[in-house]
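In: Provided below are the primary sequence and the corresponding predicted coordinates.
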Amino acid sequence: MPMSRLSIVVPAYNEAAVLKTFHARLCSVLDELPLDCNVLYVDDGSADDTWALIEELAARDPRVGALKLSRNFGKEAALTAGLDHVDADAAVVIDADLQDPPELIPSLVEQWRAGYDVVYATRTARAGETGFKRFTASMFYRSMERLSDTRVPRDTGDFRLLSRRALDALHQLRERQRFMKGLFAWIGYRQTAVYYLREPRQAGNTKWNYWRLLQLAIEGITSFSTAPLRLATWVGVLSSLLAFVYGLWVFGKAVLFGDPVHGYPSLMVVILFLGGVQLLALGVIGEYLGRSYAESKQRPLYFIEEQRRPRARSGDFRH
């Protein structure tokens, strides 16, 4: 019976400072796995020496393959590119910053062999992050849990193992506005968690500032929930009802008690309130309309500038 094949997909953007250390730790893990392993690095248009280092790793380690995207398409697209090019029985997705320990991969493989199609790594703690970032991350996952019909596991990033069946299912999902954590959950199949302590970044700087995290959160919510549209509808209904009741109250006071209708201040409050509600509703509708527009153009998710394939199987090489 042929040995099972495992691919490690590593999206990288400006990770030159940590790439060699990451690869050394990864190789130590792969050398001990009784699997035919290879590594696929995806350079997402890095501006530093990331691609040169990947080429160096590929020249030294025949298990290493590489994709260089034509520009920075974003992590979700880079991840998709890597998974599209996996030719193995399963794939592990892991970042190169060493916050997700490669030493956990054997535990993921163990659950895969137990029959699970998706084995995701869930953080029990997030070392090296500010309290505010931990709070906002927690609020995001809990909001997604309430808003979306698809259950996205709490405190879980992209670090996970996907079976061949799960990879084939993901390959059919070609939407342009991609929220991979949601897509991993949406495909279904048997899924389970492996828990770990997330470590601080070993070198380099995080690419996820608060603005980019906010954009990702909006992407996730609008990709897997129509709750904001329903909320805009109910806010509009409630505002109209309150405005109608307030109008009756003002009219009744004027007719029954001769109370003069106050002019400019109350009028401005009502106008600004209703105007704000309308702009909010239009903004929510605009987010969904913009995503529909992007999907309608049917542009490719990414373009590949260079590609290098692994030259040897894991059994033919030891680091």
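Out: Nice, thanks for sending it over.

In: hey, let's count contacts and neighbours off CA atoms from now on
Out: Noted.

In: after the helix or strand encompassing residue 231 comes which helix or strand?
Out: Assigned by DSSP states H and E, residue 231 belongs to helix 227-257. Heading C-terminal from helix 227-257, the first helix or strand you meet, by DSSP H and E, is helix 264-297.

In: For the helix or strand following that following helix, which helices and strands make contact with it?
Out: From helix 264-297 onward toward the C-terminus, using DSSP H and E, the following helix or strand is strand 304-308. Helices and strands touching strand 304-308, by 3 or more Cα pairs under 8 Å, 6 or more residues apart in numbering; DSSP states H and E, are strand 64-69.

In: Next, the angle strand 304-308 makes with the strand it packs on.
Out: Inter-element angle recorded for strand 64-69 and strand 304-308: 170 degrees (by axes from the mean of the first three to the mean of the last three Cα atoms, to 10 degrees).

In: Against that first model, consider the following:
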Amino acid sequence: MHLLSLTVPFYNESEAIVHFFANVIPALEAIPNMRFEIVCVNDGSRDDTLQQLVAVSERDPRVRVIDLTRNFGKEAALSAAIDEARGDVIVPFDADLQDPPEMISLLVDKWREGYDVVLAKRANRDSDSGLKRWTAAMFYRMHNAVSEVKIPQNVGDFRLMSREVVDALKLLPETRRFMKGLFAWVGYRTTVVEYARVERVAGETKFSGWKLWNFALEGFTSFSTLPLRVWTYLGSAVAVFALLRAFYLVVRTLVEGVDVPGYASLATAVLLLGGVQLIGIGVLGEYVGRIYFESKKRPVYLIRRRHEAGQEHA
């Protein structure tokens, strides 16, 4: 039988762990002709998440726990879980159970039809606030407009990938990782299964508005240089406008003579161009910063301990 690896990052999910295993394990056991393992990555939790995960792994050898040295963020924790997975098929999953575990069997059915990647697409975003629905739609629209790599709309990390796809992901050397983009970049034969997402079973989301904004910036700068190119076009347009303005002033001076220019219009022009230049420098800084971090060649994450089948490994 094939082995399915469910890869799950955990960060301060103490309240959700009991519900998680009570729902996920029966759903995985119901998949015919499929063994499974659950790879749990503790991403530097400050509550008793790690202790609860280790206790489950001691009772059930199908549960493995990877304890990172600190909180590296969800993208790094997800990378660690995928790297540690041993399965023939790998399914990234969230601990909050907003994605129904029963959907996993449908993903497996599509994989058995010959697909390498099976995307779980949200049929709607009714569980989100109106503001989050609008910002999510704007992100997908803008990202896919400026990037050569298109991200499927309303598709998160929840998906099934074959071992061949995961091995391809491991070849990508980025340390600043935008996993949705990396998943899309590798390609392979892909299909989509729609589902309805529900509310969290317990706990609170770890993504604030500020974190989501930075996450969106990471997506834009990871897969497109158009934000840099825009400033070339904008600078060219301003330069052309300045030349036309200069030509107009010369002609007007020859025809009407010299007048006293307005200070307000001059100050406005200086402040406008100064602001545009600072924004351009900021965009350039985002890319220089990425080069700076990538040049360090630091690992994406560090593992402190591995817990499996009642044993502990460094």
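Out: That came through, no problem. Note that this is a predicted model, so its numbers are computed, not measured.

In: what's the offset of the helix holding residue 231 of structure 1 from the middle of its chain?
Out: 40 Å (Cα atoms, centre = their mean, to the nearest Å).

In: Quick one: average offset of it versus structure 2, please.
Out: Per the superposition on structure 2, helix 227-257 of structure 1 and its aligned residues are separated by 1.8 Å on average (mean Cα distance after the TM-score superposition for structure 1).

In: okay, how far is it across stretch 291-305 of structure 2, tip to tip?
Out: 31 Å (Cα to Cα, to the nearest Å).

In: What are the buried residues along it?
Out: Within stretch 291-305 of structure 2, the residues scored as buried using 16 or more other Cα atoms under 10 Å are 300, 301, 302.

In: Give the equivalent position in structure 2 for residue 18 of structure 1.
Out: For residue 18 of structure 1, the aligned position in structure 2 is residue 16, judged by TM-score structural alignment.

In: Its match against residue 204, yeah?
Out: No: contact criterion Cα atoms under 8 Å: residue 16 of structure 2 and residue 204 do not qualify, at 9.7 Å.

In: More neighbours: which of the two?
Out: Shown here are residue 16 of structure 2 and residue 204; by other Cα atoms under 10 Å, residue 16 has more neighbours (19 against 12).

In: Skipping adjacent residues, who's closest to the more buried one in space?
Out: Spatial nearest neighbour of residue 16 of structure 2, chain neighbours left out: residue 202 (5.1 Å); criterion: Cα to Cα, 6 or more residues apart in numbering.

In: ok, residue 241 of structure 1 to residue 261 of structure 1 distance?
Out: 20 Å.

In: Sorry, wrong one. I was asking about residue 48 of structure 1.
Out: The value you get for residue 48 of structure 1 to residue 261 of structure 1, if Cα to Cα is used, is 67 Å.

In: mind listing the helices for structure 2?
Out: 17-29, 49-59, 74-84, 103-112, 130-146, 163-169, 179-186, 209-223, 226-256, 263-296 (DSSP state H).

In: Pick the most buried one from those helices.
Out: Highest mean neighbour count among the helices of structure 2 (mean count of other Cα atoms under 10 Å): helix 74-84, with a mean of 22.

In: which other helices and strands contact it?
Out: So helix 74-84 of structure 2, by 3+ Cα pairs under 8 Å, 6+ apart, packs with strand 2-10, strand 34-42, strand 89-92.

In: 10 Å - rerun?
Out: Under the contact criterion of 3 or more Cα pairs under 10 Å, 6 or more residues apart in numbering; DSSP states H and E, helix 74-84 of structure 2 touches strand 2-10, strand 34-42, strand 63-68, strand 89-92, helix 163-169, helix 179-186.

In: contacting residues for the aligned residue in structure 2 for residue 120 of structure 1?
Out: In structure 2, the residue equivalent to residue 120 of structure 1 is residue 119, according to TM-score structural alignment. Neighbour list for residue 119 of structure 2: 107, 110, 152, 155-161, 190-194 [criterion: Cα atoms under 10 Å, 6 or more residues apart in numbering].
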